[in-house]
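Novice: what's the 3D shape of this:
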Amino acid sequence: MKKIAIILSGCGVFDGAEIHESVLTMLHLEQLGASYQCFAPNIQQHHVINHLTGEELQQQRNVLEESARIARGNIKELSQLNSNDFDALVLPGGFGVAKNLSNFAFEGAKSQILDQLKHVCQAFAQQQKPIAYLCIAPALIGHIHPHGTLASIGNDEQTAAVINQLGAQHVECDVENIVLDSIHKVISTPAYMLAESISEASVGIHKALKALVEMA
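Specialist: Alright, predicted model coming up:
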């Protein structure tokens, strides 16, 4: 059975991991006959958003504790993730990727990513183990993989241009498809960058994870 690590970035599309994408990731991996373990960094969120009103709340939340909501408590600190123990890696999207795992949401082409995350992802890459990036997570690819690695967040020209500036090579992709860099073993799919329903997001995510498991 293939063992897959999942890195979450909180709980909720506007300040953490996209919940539908995260749950679909777990569901499809299980249906594909793989096992998974969730991880998240033990850090404070950048901020907390009221998902009903869109307003920022004056409170603090912890990324690991919030991610545990999605993982039903079965989650470990990112610092415990050892690439030797897994066959592949998945990063669901959500603004937590661009606010907590990196500062892409604020700095764009000048963004940096969490050192711990970079170390873990590069360890998988160096061992030639595949990584799937969903939704906005492909914005991290230029920080982790060699210059020119293929990536897609769909078809948003402005975001695509920034991804290119960061060193990846953006490829347009519709919601139900994937972009596969077979040389660097990197898979991306737009998911909720384009999806207008959970079933639309599900199609591309399933294809990405099927490719991930087959490549692992």
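Novice: drop to CA atoms for contacts and neighbour counts, all remaining ones
Specialist: Fine.
Novice: excluding its backbone neighbours, what's nearest the residue of the chain most remote from its centre?
Specialist: Of all residues in the chain, Gln58 has its C-alpha farthest from the mean position, at 26.5 Å, by CA atoms, centre = their mean. Nearest residue to Gln58, sequence neighbours excluded (CA to CA, 6 or more residues apart in numbering): Val48, at 7.4 Å.
Novice: ok, now Asp181?
Specialist: Excluding its sequence neighbours, the residue lying closest to Asp181 (CA to CA, 6+ apart) is Leu150, at 5.5 Å.
Novice: so that neighbour makes contact with Gly167?
Specialist: No: look at Leu150 against Gly167 with CA atoms under 8 Å: they stay out of range, at 9.6 Å.
Novice: report the central residue of this structure.
Specialist: Of all residues in the chain, the one closest to the mean position by CA atoms, centre = their mean is Leu91, 2.5 Å from it.
Novice: spit out the contact partners of that residue.
Specialist: Remark: with contacts taken as CA atoms under 8 Å, 6 or more residues apart in numbering, Leu91 is in contact with Ile6, Ile7, Leu8, Ile131, Ala132, Tyr133, Leu134, Ala137.
Novice: just Leu32 next, same as before
Specialist: For Leu32, the contact set (CA under 8 Å, 6+ apart) comprises Lys210, Val213.
Novice: and the biggest helix by length in the chain, what does it pack onto?
Specialist: Using DSSP state H to define each element, the chain has its longest helix at helix 198-215. Helix 198-215 sits against helix 19-31, strand 131-134, strand 186-189, with contacts defined as 3 or more CA pairs under 8 Å, 6 or more residues apart in numbering; DSSP states H and E.
Novice: deepest-packed of those, please.
Specialist: Mean neighbour count (mean count of other CA atoms under 10 Å) peaks for strand 186-189 among those, with a mean of 31.
Novice: from the chain's centroid, how far away is that strand?
Specialist: Distance of strand 186-189 from the chain centroid (CA atoms, centre = their mean, to the nearest Å) equals 10 Å.
Novice: and the helices and strands packed on helix 198-215: which comes nearest Ile178?
Specialist: strand 186-189 (4.6 Å; CA to CA).
Novice: what's the closest one in contact with?
Specialist: 130-135, 138, 149-154, 173, 175-181, 204-205, 208, 211-212.
Novice: let's see this one next, to set against the first:
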Amino acid sequence: MKTKKFAVVLAGSGVFDGAEIHESTLTMLSIAKAGGTYQCFAPDKEQAQVVNHLTGEEMPEKRNVLVEAARIARGDIKPLTEFSPDDFDAIVFPGGFGVAKNLCTFAFDGPECSVDPEVEKVIKASVDEGLAIGAICISPVLMARVLPEVDVTIGEDQETAEAISKMGGAHHITDHGEIIIDEKYKLVTTPCYMLDATITQIAEGTDNIVKELIYMIENS
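Specialist: Take a look at the predicted model:
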């Protein structure tokens, strides 16, 4: 059976200003356990903020999203501009505040947010080529902003769910490990750390999303 190839899009390194590290690492582990391979990508751009993860305070310095994401990828990462949907069967977006700060402006602008042009291009190209798409934690807001009338979940946070509705998406309440499937976009979403979760519950979410993405690939 052909090995399934996944692209994993990271938004930096660290929950408060980049990619959520547990979600990112466990996504890669879930892919590997399922017999797939992955290649990490990130935008080559300046982060919106740099946050001290010990104190939660913003730091007066600048960092690059790609350079920081390379920490999680152990250096094996490419600029998002090099992504081609022809090279992959699926693409996954782990969460973290970097999604809402670096991949789009949701953290600052809510439902009026804009999506990074390269990120939007990648999402639309993935849909056009029929890739299976996974969005974890806060990443479904990207899909709601880019894809009309999309079905997603971020768990049960009312404010974020209302913002998704304002952007034209349909939000579904879910608990730990549960997934929502949008068949028309071949999109699978799960809440992970949008809920008060343990690391084992995060692993359950990433396992379930990867299993469903592989099912979509094999049955498309």
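Novice: list the TM-score for the superposed pair.
Specialist: Overlay of the two chains. TM-score (TM-score structural alignment, normalised by the length of the first structure): 0.98; 215 aligned residues with a CA RMSD of 0.8 Å.
Novice: same list, the helices and strands packed on helix 198-215 of the first structure, but as CSV with distance to Ser102 of the first structure please.
Specialist: Output for these, formatted as CSV (distance: least, CA to CA, whole Å):
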stretch, distance to Ser102 of the first structure
helix 19-31, 18
strand 131-134, 14
strand 186-189, 18
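Novice: next one: the alignment partner in the first structure of Val9 of the second structure from Asn100 of the first structure, what distance?
Specialist: In the first structure, the residue paired with Val9 of the second structure is Ile7, using TM-score structural alignment. Between Ile7 of the first structure and Asn100 of the first structure the distance is 12 Å, computed by CA to CA, to the nearest Å.
Novice: pretty sure the residue nearest to Gln58 of the first structure is in contact with Asn62, am I right?
Specialist: No: contact criterion CA under 8 Å: Val48 of the first structure and Asn62 do not qualify, at 9.9 Å.
Novice: what are the buried residues along the longest helix of the first structure?
Specialist: 201-213, 215 (16 or more other CA atoms under 10 Å).
Novice: average offset of it relative to the second structure?
Specialist: Overlaying the second structure shows helix 198-215 of the first structure at a mean distance of 0.9 Å from the equivalent residues (mean CA distance after the TM-score superposition for the first structure).
Novice: which residues of the second structure does that helix align to?
Specialist: Mapped onto the second structure using TM-score structural alignment, helix 198-215 of the first structure spans residues 199-216.
Novice: neighbouring contacts of the matching stretch?
Specialist: Residues from elsewhere that reach stretch 199-216 of the second structure (CA under 8 Å, 6+ apart): 4, 22-23, 26-27, 30-31, 34, 90, 132-134, 136, 176-179, 186, 188-193.
Novice: my guess is Ala105 of the first structure contacts Ala98. True?
Specialist: Yes: look at Ala105 of the first structure against Ala98 with CA under 8 Å: they come within range, at 4.9 Å.
Novice: which one of the two has more residues nearby?
Specialist: Counting neighbours by other CA atoms under 10 Å for Ala105 of the first structure and for Ala98 shows that Ala98 has the greater number, 28 against 16.
Novice: so which residues of the first structure form helices?
Specialist: 19-31, 63-70, 95-99, 104-107, 115-126, 141-144, 157-165, 198-215.
Novice: go through the ones you listed and name the closest to Gln80 of the first structure.
Specialist: helix 115-126 (9.7 Å).
Novice: packing partners of that closest one?
Specialist: If you count contacts as 3+ CA pairs under 8 Å, 6+ apart, helix 115-126 of the first structure packs onto strand 88-91, strand 131-134, helix 141-144.
Novice: a markdown table for these, including distance to Asp115 of the first structure?
Specialist: What follows is those, written out as a markdown table (distance: least, CA to CA, whole Å):
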| stretch | distance to Asp115 of the first structure |
| --- | --- |
| strand 88-91 | 16 |
| strand 131-134 | 17 |
| helix 141-144 | 10 |
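Novice: any idea which of those gets closest to Glu196 of the first structure?
Specialist: strand 131-134 (15.1 Å).
Novice: one step back: what's the farthest-apart pair in the contacts of Leu91 of the first structure?
Specialist: Using CA to CA, those span at most 13.9 Å, a distance reached by Leu8 and Ile131.
Novice: quick one: map Tyr36 of the first structure onto the second structure.
Specialist: So Tyr36 of the first structure corresponds to Tyr38, using TM-score structural alignment.
Novice: swap in Ser67 of the first structure?
Specialist: Using TM-score structural alignment, the equivalent of Ser67 of the first structure in the second structure is Ala69.
Novice: burial check on Gly110 of the second structure, number of neighbours?
Specialist: Around Gly110 of the second structure there are 19 residues (other CA under 10 Å).
Novice: now it: how far from Pro43 of the second structure?
Specialist: 21 Å.
Novice: quick one on the thing from earlier: closest to Thr53 of the first structure out of the helices of the first structure?
Specialist: Thr53 of the first structure sits nearest to helix 95-99 of all those, at 16.1 Å, using CA to CA.
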